[in-house]
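*Asks:* A structural model of the following input is requested.
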Amino acid sequence: MQMSRLAQRAKALSTCFSQTRLFGNGTAVLRKSDDDRAPQARFFPPLQEPMLLPGTFKNKVAFITGGGTGLGKGMTFTLSSLGAECVIASRNLDVLKATAEEISSQTGNKVHPVQCNVRDPDSVKATVDQMVNDVGLPDVVINNAAGNFISPSERLSANAWKAITDTVLNGTAYITLDIGKRLIAAQKGAAFLCITTIYADSGSGFVMPSASAKAGVEALCKSLVAEWGRYGLRFNIIQPGPIKTKGAFSRLDPTGKFEKLMIERIPVGRLGTVGEIANLAAYLCSDYASWVSGATIKIDGGEYSFMAGEFNSLSLVTKEQWDVMEAIIRQTKGS
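*Replies:* As a prediction, this is how the structure comes out:
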């Protein structure tokens, strides 16, 4: 009878462990506070101001795709505040103009909005032509334009696949090849940076086109590290974890439920900030990182490592659940 009860408790605990892996609320120590951060997040405060010295990018031109909103806007602000003359590109010219005016008024440095559809090579060429005419060839190129949505892969149409891969992979290739060829011809060096994602390494269900395209972007960068280094061109990659921006979260987490799950699997206990990505981007594109080429840097609060470990989700098991397990072990040893 006693062993039967133990077996029932073990089964219940097993079920609890299984559910905790995906949906656990965590121990008292790991529960989120009212501001949607775990208590340990107080040890990891995000610093938003630029970390590099004023004037780091003085007399330099930076070109940022997707520069009107989200991460692109944040990186543009940081580079502009450090002295860069920025050119921002996307399809929505009105948004670009508003962002350019906002950032210029804050930093005192000119930001140029240029309409561009990165999916179209002709549009890319026209955009780069305009940049060269206005400010010259860039010293910094950030491929940040992206697109994504959640969908079961069996529901994807050919157009859905094409919409993502044309923006993320083909767009990055068109920008990089067009600007890169001109830089090589002009014998001018530059730093290229691509913004991908942590699941470019692992793949991910329900965002299969994005995962495939981002992995392709990383292969593009790594290939050119070896081939174009002799021309004075550097290539690096940032893999952000979850950064809460209005555009991304409205598409990927419209109900807000997934955000709670994300925080539970981030050891640092909070989401990342735009400013943190911008500071890393500025460093990698600066002369302080002139010996950094071919780097792929995760900035995710430890999320990738947490998800990769087979038993890491046991950190979400409560003290009461551990007590039950220890009691089962003690009684089993004594029988």
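*Asks:* From here on, just use CA atoms for contacts and neighbour counts.
*Replies:* OK.
*Asks:* Settle this for me: residue 303 is touching residue 265, isn't it.
*Replies:* Yes. Residue 303 is in contact with residue 265 according to Cα atoms under 8 Å; the separation is 6.0 Å.
*Asks:* The residue positioned nearest the centre of the chain and residue 86, how far apart?
*Replies:* Per Cα atoms, centre = their mean, the C-alpha nearest to the average position across the chain is that of residue 240, at 2.6 Å. Distance of residue 240 to residue 86, given as Cα to Cα, to the nearest Å: 22 Å.
*Asks:* do residue 199 as well
*Replies:* 29 Å.
*Asks:* Neighbour count: the two, which is higher?
*Replies:* More crowded of residue 199 and residue 86, by other Cα atoms under 10 Å: residue 86, with 29 against 20.
*Asks:* one more, for comparison:
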Amino acid sequence: MSPATLPRRYPEMEGKVALVTGGTSGIGLATAQAFAHEGAIVVIASREEKRASAALKSIQGQASWIACDVSDGKRVEKLIAATLDRHGKLDYAFNNGGSGGAGRPVGKMSEEAWRKTIDGFLTSAFLCMRHQIPTMLKNGAGVIVNNSSVDGLRGYPFPGGAAYAAAKHGVLGLTRSAALEYAKSGLRITAVCPGWIDTPPITSFVKKDAKLGESIVAQEPIGRLGTAAEVANGVLWLCSDAASFMLGSPLVLDGGYMA
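*Replies:* Model (predicted):
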């Protein structure tokens, strides 16, 4: 169910500032749309302006875009500074953006591909948090949600995904540790672990290899892929006052995969 068809559930989000990295497609865009539906002021960050323009048109509410490669610390610093220049604060952050190198089995993986994947999915989350945390602490409150994966909870089920799984495991270690460091500060840090979600990368997989697509769906006890909107609903709940006792531990949204 899309955010536009739902009543507002979290009145406390009205006028709050929400940053979504990787916010121009898939889970990121669905989360940006959901924040806007709740009355939040949304900032989406990504690398491609053309895709961002299309994304902004689909967000019903106050939203803007800032160019950023989240694996680059200087650009992340500028992203947070620009958000503060525009809106004066940051209340919610969904660290969703990420990219990686070519996947290969460990014995055949290049060092370059390994580092690109770790930087793209793990270092990027650290860099975002590195600048988001001091900003939120100035207001004495805030919520950071990192996008990990069920691949952060178990080994990757197909050859070539070791670096990605390592990065996503790292995101959970980073999340849990940071959550404990700031548990008494008013700042909550947590994560989501989506299973197989119907997003552009998964759609591309399925189109290239129908048997692979069938095996992916077969891994979901619910019998289908999840939707980006379903993950977005989880992210918003984590950011809401309803989840005030939730920190550190991830929210697993996987259709029963890890059960």
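*Asks:* TM-score for these two?
*Replies:* TM-score for the superposed chains, counting by TM-score structural alignment, normalised by the length of structure 2: 0.91, backed by 254 aligned residues with a Cα RMSD of 1.8 Å.
*Asks:* before we move on, the earlier item: give the aligned equivalent of the residue nearest to the centre of structure 1 in structure 2.
*Replies:* Aligning on TM-score structural alignment places residue 240 of structure 1 opposite residue 194 in structure 2.
*Asks:* if I read this right, that match contacts residue 149, doesn't it?
*Replies:* Yes. In terms of Cα under 8 Å, residue 194 of structure 2 counts as a neighbour of residue 149; the distance is 4.9 Å.
*Asks:* so who does the alignment partner in structure 2 of residue 66 of structure 1 touch?
*Replies:* With TM-score structural alignment as the criterion, residue 66 of structure 1 lines up with residue 22 in structure 2. For residue 22 of structure 2, the contact set (Cα atoms under 8 Å, 6 or more residues apart in numbering) comprises 28, 29, 44, 45, 46, 95, 96, 97, 98.
*Asks:* How many residues are close by the nearest residue to residue 22 of structure 2 once chain neighbours are set aside?
*Replies:* Nearest-residue entry for residue 22 of structure 2: residue 97, 3.8 Å, with adjacent residues in sequence omitted and distances by Cα to Cα, 6 or more residues apart in numbering. When neighbours are defined as other Cα under 10 Å, residue 97 of structure 2 has 26 of them.
*Asks:* if I look at residue 97 of structure 2, how far off is residue 137 of structure 2?
*Replies:* 23 Å.
*Asks:* Also residue 177 of structure 2?
*Replies:* Here residue 177 of structure 2 is placed at a distance of 17 Å from residue 137 of structure 2 (Cα to Cα).
*Asks:* Now do the strands in structure 1.
*Replies:* Secondary structure of structure 1 by DSSP state E: the strands cover 61-65, 85-90, 111-115, 140-143, 190-195, 233-240, 296-299.
*Asks:* Can you report how many residues lie near residue 54 of structure 2?
*Replies:* Residue 54 of structure 2 has 12 neighbours, counted by other Cα under 10 Å.
*Asks:* now do residue 151 of structure 1
*Replies:* Each residue near residue 151 of structure 1 was counted by other Cα under 10 Å, and the total is 15.
*Asks:* my read: it touches residue 207, true?
*Replies:* Yes. Contact criterion Cα under 8 Å: residue 151 of structure 1 and residue 207 qualify, at 6.5 Å.
*Asks:* for residue 244 of structure 1, what are its contacts?
*Replies:* Neighbouring residues of residue 244 of structure 1 by Cα under 8 Å, 6+ apart: 271, 272, 273, 274.
*Asks:* Export those residues as TSV, with columns for neighbour count and distance to residue 178 of structure 1.
*Replies:* TSV is the format used below for the contacts of residue 244 of structure 1 (neighbours: other Cα atoms under 10 Å; distance: Cα to Cα, whole Å):
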residue	neighbour count	distance to residue 178 of structure 1
271	22	35
272	20	32
273	19	31
274	20	28
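*Asks:* would CSV of the residues you listed with distance to residue 192 of structure 1 be doable?
*Replies:* Below are those laid out as CSV (distance: Cα to Cα, whole Å):
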residue, distance to residue 192 of structure 1
271, 26
272, 23
273, 22
274, 19
